[in-house]
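# I'd like to go over a predicted model; first the sequence, then the structure.
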Amino acid sequence: MNDSPLILREDAAGVTTLTLNRPQARNALSQAMLRALLAAFADIAADSSIRVVVLAGAGPAFCAGHDLKELRANDYSRDYTEALFADCAELMQAIVALPKPVIARVHGIATAAGCQLIATCDLAIATADSRFATPGVNIGLFCSTPMVALSRNVGAKQAMQMLLTGDLIDAPMAQRFGLINEIVAADDLLSRTAALAKQVASKSPLTLAIGKEAFYQQRQLSLADAYTYTREVMVANLQAQDAQEGIDAFIDKRTPVWCGR
């Protein structure tokens, strides 16, 4: 297992699946895994053939968060921890900035930075037996960086409940909180995620990129500024060939042919 790649990648029909591959460690995010993920997302960002990314975990869990054994092995040094959390922050921002939707395919546990990954992804589908937590408070290390993504996904009181108690929440509660989109049976996880990825991948890649960027940008603005910004986005979007092709196809009752421009 030590010789296995940290990230498995599979490309099919415009969808790339990235699988965290440290099953023996519940896919804990070592520094090497964080950097492997950063490299993978950089490659995907530059690959125009990829339209959607699915993020999954090998073995019995999605991701147990940062590798605590690695933290201890590095004697909790400031230099190591500063580099580790910088890599993690860079990864989360790379996922948001990626001009392609990212879907988390979740099973088992997703805790701490693993929960952060799910909150950072654009969509998430989870099995009915999945569990989620930001349990750092239980070991004296508050989940401050996971809090950034979590608090931007769920309500303030729901986020604080998770952060202050460290309790595991089940899939139905995670869905009520807004952390995940759908709950499926374990046997249906792969097929349902694939169907969703295929549906999203069928859209104009330019439109997906425009829409994803605009979504995250407008959330940071005041109401008036958000409308000013999105008005400008809509005007620019209408100049794109894909927007004009889509409107023409709708009026003409035919399937649009996207060119990505």
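Good, I have the coordinates. Owing to the predicted nature of the structure, the values given are computational and were not obtained by experimental measurement.

# every contact and neighbour count from this point should use C-alpha atoms.
Fine.

# residue contacts, residue 238?
residue 244 (CA atoms under 8 Å, 6 or more residues apart in numbering).

# now the residue positioned nearest the centre of the chain: closest residue in space that isn't a chain neighbour?
Compute the mean C-alpha point of the chain, and by CA atoms, centre = their mean the closest residue is residue 121, 1.8 Å away. Leaving aside its chain neighbours, residue 121 sits nearest to residue 102 (5.3 Å; criterion: CA to CA, 6 or more residues apart in numbering).

# got another one to weigh against that:
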Amino acid sequence: MTASAEPLVHRYNENGITTLMLNQPERRNSLSMAMLEALSTELEFLAEDTSTRVVVLAARGNVFCAGHDLKEVRGELGNDEFQLALFNQCSKVMQQIVNLPRPVIARVAGVATAAGCQLVASCDLAVAADTARFATPGVNIGLFCSTPMVALSRNVSRKHAMEMLLTGEMIGALKAEKIGLVNRVVDEQVLDETVYSLARTIAGKSCHTLKIGKEAFYKQLEMPLSDAYEYTSKVMADNLKADDAGEGICAFLEKRHPDWKDS
């Protein structure tokens, strides 16, 4: 198989952990329209795939994702319909990640910039190699990172988000961990070990419970405090009706491992 015939996104599943691998390192895994459409297709599949318990989003090469394909963007200057469709498609993919009923972990090695940084921020969790770097550098080329700002500002404090957006400067992995963009920073030699250990831990939980919790987490974030408590109280009461809640409580009281039915 030639490089041109390879899929833009590789998907493989092992023991309930599905890895989506961005597979265009020669183009810095940029989010071209084709790459975004390929990602969207994979996420649509995973939304219905009962064999998947956790998703790992990774990338081949030394760049996780360089954001939009600027050659493509430049080639379509003046084509307002394409430009709007491109950013709408990118926004769709980010929302698919958030709305996916399975947890998504970003495995970040190398650079994640602009919409690539947005991709990391959109994942539920992120583990980075200590050599990883992040930036929203659109301001440097006269194109403010307005859509990356949505995910970034929902993950880090306003002042840290604004600093990244206004300066366009690269930050290291440790700074990204400090401001909440990533969960953990590890030596690149143990990146896979750390990511998949975390994935296995999560995969050992009830899928039904994780689905309920992930959906509730993002919904309550946008609510006033009293509304959030009212909503999550109902979520917990409904959650108690699930088979896995009953099994989990019994298993805890009986000091044994639960036998999840994912229902």
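Arrived safely, thanks for sending. All of these numbers come straight from a predicted model, not from anything done at the bench.

# got a TM-score for the two of them?
Once the chains are overlaid, their TM-score stands at 0.99 when taken by TM-score structural alignment, normalised by the length of the first structure; 261 aligned residues with a CA RMSD of 0.6 Å.

# quick revisit: any idea what the residue nearest to the centre of the first structure aligns with in the second structure?
Alignment note (TM-score structural alignment): residue 121 of the first structure maps to residue 123 of the second structure.

# cool, residue 202 of the first structure as well?
Residue 202 of the first structure maps onto residue 204 in the second structure, by TM-score structural alignment.

# tell me the spacing between its match and residue 195 of the second structure.
14 Å (CA to CA, to the nearest Å).

# more neighbours: which of the two?
Relative neighbour count places residue 195 above the other of residue 204 of the second structure and residue 195, with 21 against 13, counting by other CA atoms under 10 Å.

# part of a helix, is the more buried one?
Yes. Assessed with DSSP: H, G, I helix; E, B strand; the rest coil, residue 195 of the second structure lies in a helix.

# quick one: contacts for the counterpart of it in the first structure?
In the first structure, residue 195 of the second structure lines up with residue 193, judged by TM-score structural alignment. By CA under 8 Å, 6+ apart, the contact set of residue 193 of the first structure is 54, 103, 105, 125.

# please render those as a markdown table that adds distance to residue 225 of the first structure to the earlier fields.
Putting the contacts of residue 193 of the first structure into a markdown table (distance: CA to CA, whole Å) gives the following:
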| residue | distance to residue 225 of the first structure |
| --- | --- |
| 54 | 32 |
| 103 | 29 |
| 105 | 34 |
| 125 | 32 |
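
# make a PyMOL selection of the buried ones in the residues you listed.
The buried residues among the contacts of residue 193 of the first structure can be selected in PyMOL (16 or more other CA atoms under 10 Å) with this line:
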select buried, resi 54+103+105+125
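
# next SSE downstream of the helix or strand where residue 85 of the first structure lies?
Assessed by DSSP states H and E, residue 85 of the first structure sits inside helix 78-97. The helix or strand immediately downstream of helix 78-97 of the first structure is strand 102-106, counting by DSSP H and E.

# can you name the residues of the second structure that that next one overlays?
Against the second structure, strand 102-106 of the first structure falls on residues 104-108 (TM-score structural alignment).

# stretch 57-67 of the first structure: which residues count as buried?
Residues of stretch 57-67 of the first structure classed as buried under the neighbour-count rule (16+ other CA under 10 Å) are 57, 58, 59, 61, 62, 63, 64, 65, 66, 67.

# so which bit of the second structure is it matched to?
Under TM-score structural alignment, the match for stretch 57-67 of the first structure is residues 59-69.
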